[in-house]
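In: Need coordinates for the following:
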Amino acid sequence: MERTRNFCIIAHIDHGKSTLADRLLDLTDAVPERERMNQILDSMDIERERGITIKAQAVRLVYRRDENDKGGDGETEYMLNLIDTPGHVDFSYEVSRAIAACEGALLVVDASQGIQAQTLANLYLAMEHDLEIIPVLNKIDLPQADVEAATEEIVELLGVDESEILKISAKTGVGVPEVLDAVTDRISAPETEVPETRGLVFDSHYDAYRGVISLVRLFDGSLKKGDSVRAMGSEEQFEVLEVGCYSPKPTALATLGVGEVGYIIAGLKDIEALRVGDTVTRVDEPATDQLPGYAQVLPTVYCGLYPTVGDDFERLRDALQKLQLNDASLFFEPENSRMGFGFRCGFLGLLHMEIVQERLEREFDLDLIASSPSVKYEVTEASGESEEVTNPSDLPEFFEEIREPMVTATVICPKEYVGAVMGLCHEKRGVSVGMEYISTKRVQLTYDLPLGEIITDFFDQLKSRTRGYASYDYDTKGYEISDLVKVEVLVSGDPVDALSFIVHREKAYYRGRAIVEKLKELIPRQQFEVPIQASIGKRIIARETVRAYRKDVIAKCYGGDISRKKKLLEQQKAGKKRMKQVGNVEIPQEAFLAAIRI
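Out: Now for the predicted structure:
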């Protein structure tokens, strides 16, 4: 146990966490040379396509350190349990779970971009858990890297000596061996508190053949094949069929010892039996106190997911349950709307929502329709009763007041883009809280913003207005009273629940106008006229019309009396009217996706 080190890699998105993990795997010969590839820990296709880490990945490395330089004798073998974490704000729950299983963290900072918003957020998470922080300055080989300025920022932020900052290039491998040495020198070995076995489940996934596979950090005791164990939270008992570790492929072990990170398989088919945050202990020598698990994360963005084929409802339920095992921040509950039976799902952000929908369609072969994303509102009805509304269609027609969720957003950007960022925040009804220069070139802006305004296109606009240099992070603040209305979208006079949304009264017309114009482009022409309207209550605020296909019925009339032409046109008009009464308009999936982005 004295030669075991548990650590994670934390950083802002795209600062080189997965590349550094690759180099550490190479240095410790964890992967044979012929099997090496970039971002080897990003195992999902969707991660590779988007170039981002979505799931935290745990891997065991064996580091043989030459102690001759330190006056020692020969090599010392260390067991390093590394967890590579995501960098995007939407996956911060993954980071918090990884941090709880570690004693130390590598804080990676891009030398060309410096400290960014998610760097700070992840650093504060690590500090809350009293982790040993090792600052690592990455990408020093880039032509645009400003090593001196980035070093100053780290020194000022952490209060460390400049000599403690490791300057590396994960891509070329320069300075990476010193990272392994720093991990073994600076991060403490795990300590045990009680003799009984206690292990914290920090991640799980479902395998069709082996059932639930749980990743566990053993804080006390040990586990081996054949042990009878109990989940202290769910009170379920089961027998361990296999224990092992990822190195990075699954490798079975005889025993999982104290301080180690690995997986346990118990052949469980019941997804509810062993949840993330639960504590496992042995039945014959049970522990009395549970390990502190994880606070239940609260969703910030809600949307409805509906199968295009009604018979797929149960398949969708099964898929969501299996995905929730792998992604503990996902929330869902069944709902019935005009679109049929589906699920109201809660996510940590818009990217999280996109990833979940894409995983459901790819991994479980489902065809889904997603409604417009919304947040949770608090509504006081005329009777004085309060209720929470996540679906715009559930908003009552008459109410006393409505409160919307607010967040405190932190934006870090170069000083030349301060004006552009302030303009964007004011457009989103933001209120300035503070402004601080974190270096001579970079500014930290703090704004109170309505969550409903930033869940759609705020991040995209922030990146485009600052040429990609700005970064942001946010924390929930509470609820405030606001003048909000529900805008319904009607296609051929029928409301489309999935496209309705709640918006501030001042922006209702512009959002309504934008969505009907977009739908006009996307809804295919029919044999009859299709009106597309946006309304607040009974009042229509915007309208566009998809013109009908029209055959030239008077082409065969050469001259003759005008009444003959009128008769043919009237017959055509009557036919179109009948068609409109019985015709259904098929709204393509692209229309729902476009509505999300407006």
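In: all contacts plus neighbour counts: C-alpha atoms, from now on.
Out: Noted.
In: What segments of this structure are helices?
Out: Taking DSSP state H, the helices of the chain run over residues 17-27, 45-50, 92-100, 117-128, 147-158, 176-186, 313-326, 350-363, 418-427, 451-454, 458-465, 505-522, 562-582, 589-597.
In: Now the second one, please; I'll put the structures next to each other:
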Amino acid sequence: MTNQPGATPADAIRNFCIIAHIDHGKSTLADRMLQLTEVVDKRQMRDQYLDRMDIERERGITVKSQAVRMPWKTRSGEGEGGDFVLNMIDTPGHVDFSYEVSRSLAACEGAVLLVDAAQGIEAQTLANLYLAMENDLAIIPVLNKIDLPSADPDRYAEEIAGLVGCEPEEVFRVSGKTGVGVEELLDAICEQIPAPVGDPDAPPRAMIFDSVYDTYRGVITYVRVVDGRLQARARIEMMSTRAEHELLEIGVISPEPKSGKALGVGEVGYLITGVKDVRQSKVGDTVTNARGPAEEALPGYTEAKPMVYSGLYPIDGSDYQNLREALDKLQLNDAALQFEPETSAALGFGFRVGFLGLLHLEIIRERLERESNLDLISTAPNVVYDVTMEDGEEIEVTNPSEFPEGKTRAITEPIVNATILTPSDYVGAVMELCQTRRGTMKGMDYLSPERVEIRYSLPLAEIVFDFFDQLKSRTKGYASLDYEPSGDQEADLVKVDILLQGERVDAFSAIVHRDQAYHYGVKLAGRLKKLIPRQQFEVPIQAAIGSRIIARENIRAIRKDVLAKCYGGDISRKRKLLEKQKEGKKRMKNVGSVEVPQEAFIAALRTDED
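Out: Below is the predicted model:
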């Protein structure tokens, strides 16, 4: 049987993805599968083969899902096995990229649930498992890293068996590093995961599950064909936008692009239409033929909603247009990225960008700086608040400067349901942390005598800043966190403004809980006192809620020693010189304005707090 696109019968295709917590060895297992199926020869093989971005390879994490087609001949029993084509999708493990995972699951019939044999089940493992179960996928439980000295496969096999509902003996034991057990796993994928179902004679329907921008070829769209057959050189139509294009190239990724003549039912491949506009290839859209199109589109994906907003500003104002173009390109690769222009008196022109979480913010910022040679400042991250005024008017606030003046009736903030898995020794420390972050406990279960699952309801604003770092440091790195949005709740929130010599500076404003307003005001005023250079006159730095001052620091004036030339002599002469200097300072204070250097803004707004 050929590995050519379009020539494979649907019952010989197996579509699966690998899901796991961060660092449990998804990319390493994918490397071994690529080697065993011989789609990558020994000379080209390298670690983390599917992680194409420098940033992924440096951090050792997967950010983008990758789809790869691999031929496999099973070794069932004594005789000849069957010929299969496996479409594997390697997915990210971090909570911020679970949106990528949900899209990948929709393109599959089965999932390999990977668990580290030395660490056991973690919070993100559970989250991904529930996602797979919601999509009715066949789940193959696998313990990885059995070659580690600290591995305890028997104990964790029981944990997984209890979760998935199988016997501990049915959990596969493999080592992505040495390759032990990977052949048996590939055979099991062919046997246990069902073949894709679709009507080969119906009008074609293919689901877009990812798209990337290539400088030379335009938009490359990754699709999973559900019904019918997509042919090269045919006219295709995007069902949501009704846009028509000619299909210039069609093919599969194996693991480098390999063009063909068609894609049939159940196949996963790519399309190139020569389109340059990134918005014309929407993730979740259905592709069909322009002549004889399908009647109804496939159910798409729910749009990813930003959880955290932050301002991105170029340090050099002339880079504004470059930043816009760079964000446009990134938005194609990352459907969850949203942005709109904004201006700030302190930082100039920039964009208000929506992210899924802090790691997402960090990765996007780093990709912009590297791939487009930009120097950026990001303002402190904040979440979206809904403010209801006394007269009933409702205002959405994504930036503290939009917070309305006047009396408010209610302010709501987003809350999340957080699941924390921790060794039982650290339950007290985790509960204390969640209580200080305004958390409400929802429940607690012991997965085994040593491991506890704790469920809390927490305000998102308390999580996005440094909650994860605090959690790791209090549990010596053993706890893991997963969270999902669960609506809004009312809270007693206030806007804290920073005034320099009585003038409000928008860039330093923040929306915080009333109980923490004093702490925030004192901290930022103290930080600015160190950062703003001394002026010719005294500068008061004040933190205020409305018209009430809650904290104050003074930057002392630079004084020339006017008494240096007076030695001995009459005291009235000295007093006259000091009075004259005092008058001059007073006059200067009335007309002078405080110069805040760019570095002070950057340092005060840094998201990586000391």
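In: can the helices of the first structure go into JSON lines with extra columns for mean neighbour count and distance to Pro334 of the first structure?
Out: Formatted as JSON lines, the helices of the first structure follow (neighbours: other CA atoms under 10 Å; distance: least, CA to CA, whole Å):
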{"stretch": "helix 17-27", "mean neighbour count": "22", "distance to Pro334 of the first structure": "37"}
{"stretch": "helix 45-50", "mean neighbour count": "12", "distance to Pro334 of the first structure": "27"}
{"stretch": "helix 92-100", "mean neighbour count": "22", "distance to Pro334 of the first structure": "24"}
{"stretch": "helix 117-128", "mean neighbour count": "19", "distance to Pro334 of the first structure": "33"}
{"stretch": "helix 147-158", "mean neighbour count": "17", "distance to Pro334 of the first structure": "46"}
{"stretch": "helix 176-186", "mean neighbour count": "16", "distance to Pro334 of the first structure": "47"}
{"stretch": "helix 313-326", "mean neighbour count": "19", "distance to Pro334 of the first structure": "8"}
{"stretch": "helix 350-363", "mean neighbour count": "17", "distance to Pro334 of the first structure": "16"}
{"stretch": "helix 418-427", "mean neighbour count": "16", "distance to Pro334 of the first structure": "35"}
{"stretch": "helix 451-454", "mean neighbour count": "21", "distance to Pro334 of the first structure": "23"}
{"stretch": "helix 458-465", "mean neighbour count": "15", "distance to Pro334 of the first structure": "29"}
{"stretch": "helix 505-522", "mean neighbour count": "17", "distance to Pro334 of the first structure": "27"}
{"stretch": "helix 562-582", "mean neighbour count": "13", "distance to Pro334 of the first structure": "31"}
{"stretch": "helix 589-597", "mean neighbour count": "17", "distance to Pro334 of the first structure": "20"}
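In: The longest strand seen in the first structure: average distance to aligned residues in the second structure?
Out: The longest strand of the first structure (DSSP state E) is strand 401-414. On superposition with the second structure, the mean distance recorded for strand 401-414 of the first structure (mean CA distance after the TM-score superposition for the first structure) is 1.2 Å.
In: Ignoring the adjacent residues along the chain, who's closest to Leu298 of the second structure?
Out: Spatially, and ignoring its direct neighbours in sequence, Leu298 of the second structure is nearest to Thr286 (6.0 Å; CA to CA, 6 or more residues apart in numbering).
In: Show me what that neighbour lines up with in the first structure.
Out: Taking TM-score structural alignment, Thr286 of the second structure has Thr279 as its aligned residue in the first structure.
In: hang on, that match packs against Asp289?
Out: No - using CA atoms under 8 Å, Thr279 of the first structure is not in contact with Asp289, being 9.2 Å away.
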